[in-house]
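Participant: have a look at this fold, sequence not included:
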């Protein structure tokens, strides 16, 4: 979801490593090895925070160091995999009071643009569809690192974050304090070059 910015970051470093690594490449996000996470943080009544994750997702990204505009990222998330480590709360969040996972089981992110903001960082823009609503979002993204792994593959890792307003996705939070109306989304992942 948040990889396109990271892509731009990776591009500069990759270009310095030689022609063999400076070609467009496709990566699959490594969810099997637990090297990728989609996490969230929301205020609890202004007194503390609820932290959790969306545990079932998949995705891929590609980038070309010579043509950042051609870079792209796609992520699909199974919303029912939400886990905040409290079964009754999770059941309520997944109900039609909030996420309504029975009607809207999947959230998707598809990138549309990337703008570098400095060394190994940038802003990834794309469309996030959740709860039947689609909005353009921007995510600050940073390259964590890239290189060969011990198994003969090549990996690149990124992290990104953004703030989502739940009302933008048709989720009614009017009965709750204003501090609970926004959710911070944090994503970190490794991709394995194909």
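Facilitator: Okay, I see it. Computed from a predicted structure; not experimentally measured.
Participant: switch to C-alpha atoms for all contacts and neighbour counts from now on
Facilitator: Noted.
Participant: may I see the buried residues of stretch 48-68?
Facilitator: 52-55, 57-65, 68 (16 or more other Cα atoms under 10 Å).
Participant: what does stretch 144-158 give?
Facilitator: Within stretch 144-158, judged by 16+ other Cα under 10 Å, the buried ones are 144, 146, 154, 155, 156, 157, 158.
Participant: as a markdown table, these with distance to residue 192 and secondary structure would be great.
Facilitator: Listed next are the buried residues of stretch 144-158 as a markdown table, based on distance: Cα to Cα, whole Å; DSSP: H, G, I helix; E, B strand; the rest coil:
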| residue | distance to residue 192 | secondary structure |
| --- | --- | --- |
| 144 | 14 | strand |
| 146 | 10 | strand |
| 154 | 6 | strand |
| 155 | 5 | strand |
| 156 | 7 | strand |
| 157 | 9 | strand |
| 158 | 12 | strand |
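Participant: out of those residues, the closest to residue 100 would be?
Facilitator: Nearest to residue 100 out of those is residue 158 (Cα to Cα; 29.9 Å).
Participant: from the contact counts, what lies against the longest helix anywhere in the chain?
Facilitator: Longest helix in the chain, counting residues (DSSP state H): helix 3-15. Contacts defined by 3 or more Cα pairs under 8 Å, 6 or more residues apart in numbering; DSSP states H and E place helix 3-15 against strand 57-63, strand 72-78, strand 106-118, strand 121-130, strand 133-148, strand 154-165.
Participant: what angle sits between that helix and strand 133-148?
Facilitator: 20 degrees (axes from the mean of the first three to the mean of the last three Cα atoms, to 10 degrees).
Participant: show me what counts as buried in helix 3-15.
Facilitator: Using 16+ other Cα under 10 Å as the test for burial, helix 3-15 gives 3, 4, 5, 6, 7, 8, 9, 10, 11, 13, 14, 15.
Participant: dropping in the other structure now:
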């Protein structure tokens, strides 16, 4: 999957192949079947990995008309987790996320382009609001699968990739040229409503 974008965030979903109308889904964060992960080079010597533990969202998707789909995600920036308490405190502070001033990040889709004409791979273009700045980003998405779950529901899952530049969102802390781009990996599983 080619990486293109930016931040946040996130992917769209699908309904049963036999359906001719879009279905609405809620992202399964209660069951922890979704994640928003990031990685950034540390000074060009190693990779810093992390995630946002708390977020929520919903989406609509019709495999026969991918372009009519949409997704909205809200991220609790205070939940940033790089598996190191002191570093997380730094990430939440004024050098990076400034979570007291900007406790949320949001992604709202604007349009979706079906790459393979089958609803399996597509680009989601939308507005990412992070650190008080809103920028258009593209998330490259691939469908993982869909079907009935053991509890009588119906689910669909996607994975997505994006890249964002910190300075585009007003985060100007300079850790060197190799550390300017944040790579996002998104895993989204939705429960049909």
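Facilitator: Yep, it's here. Predicted, not measured: the structure shown is a model, and the values here were computed from it.
Participant: nearest residue to residue 131 of structure 1 other than its sequence neighbours?
Facilitator: Ranked by Cα to Cα, 6 or more residues apart in numbering and with sequence neighbours excluded, the top spatial neighbour of residue 131 of structure 1 is residue 104, at 5.4 Å.
Participant: what lines up with that neighbour in structure 2?
Facilitator: By TM-score structural alignment, residue 104 of structure 1 lines up with residue 102 in structure 2.
Participant: picking that back up, got CSV for the buried residues of stretch 48-68 of structure 1, with distance to residue 166 of structure 1 too?
Facilitator: Below are the buried residues of stretch 48-68 of structure 1 laid out as CSV (distance: Cα to Cα, whole Å):
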residue, distance to residue 166 of structure 1
52, 16
53, 16
54, 16
55, 20
57, 20
58, 23
59, 23
60, 26
61, 26
62, 29
63, 31
64, 34
65, 35
68, 31
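Participant: and the equivalent of residue 83 of structure 2 over in structure 1, what does it touch?
Facilitator: Taking TM-score structural alignment, the alignment pairs residue 83 of structure 2 with residue 85 from structure 1. Counting by Cα atoms under 8 Å, 6 or more residues apart in numbering, residue 85 of structure 1 touches residue 52.
Participant: how about a cut-off of 10 Å?
Facilitator: If you count contacts by Cα atoms under 10 Å, 6 or more residues apart in numbering, residue 85 of structure 1 has them with 50, 51, 52, 53.
Participant: what does residue 115 of structure 2 give?
Facilitator: For residue 115 of structure 2, the contacting residues are 66, 121, 122, 123, 140, 141, 142, by Cα under 10 Å, 6+ apart.
Participant: let's see 6 Å
Facilitator: Counting by Cα atoms under 6 Å, 6 or more residues apart in numbering, residue 115 of structure 2 makes contact with 121, 122.
Participant: and what of residue 75 of structure 1?
Facilitator: Per Cα under 6 Å, 6+ apart, neighbours of residue 75 of structure 1: 1, 58, 59, 108, 109.
Participant: for those residues, give me CSV that also has distance to residue 172 of structure 1.
Facilitator: Formatted as CSV, the contacts of residue 75 of structure 1 follow (distance: Cα to Cα, whole Å):
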residue, distance to residue 172 of structure 1
1, 24
58, 28
59, 29
108, 20
109, 22
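Participant: so which of those is the closest to residue 186 of structure 1?
Facilitator: The closest of these, once distances to residue 186 of structure 1 are taken by Cα to Cα, is residue 1, at 10.0 Å.
Participant: neighbours around that closest one, how many?
Facilitator: Using other Cα atoms under 10 Å, residue 1 of structure 1 is surrounded by 32 other residues.
Participant: contacting residues for it?
Facilitator: Contact analysis of residue 1 of structure 1 by Cα under 6 Å, 6+ apart lists 73, 74, 75, 109.
Participant: and of the residues you listed, the nearest to residue 45 of structure 1?
Facilitator: Distance ranking of the contacts of residue 1 of structure 1 against residue 45 of structure 1, using Cα to Cα, places residue 109 first at 28.6 Å.
Participant: count the residues that sit near the closest one.
Facilitator: For residue 109 of structure 1, the count of nearby residues is 23 (other Cα under 10 Å).
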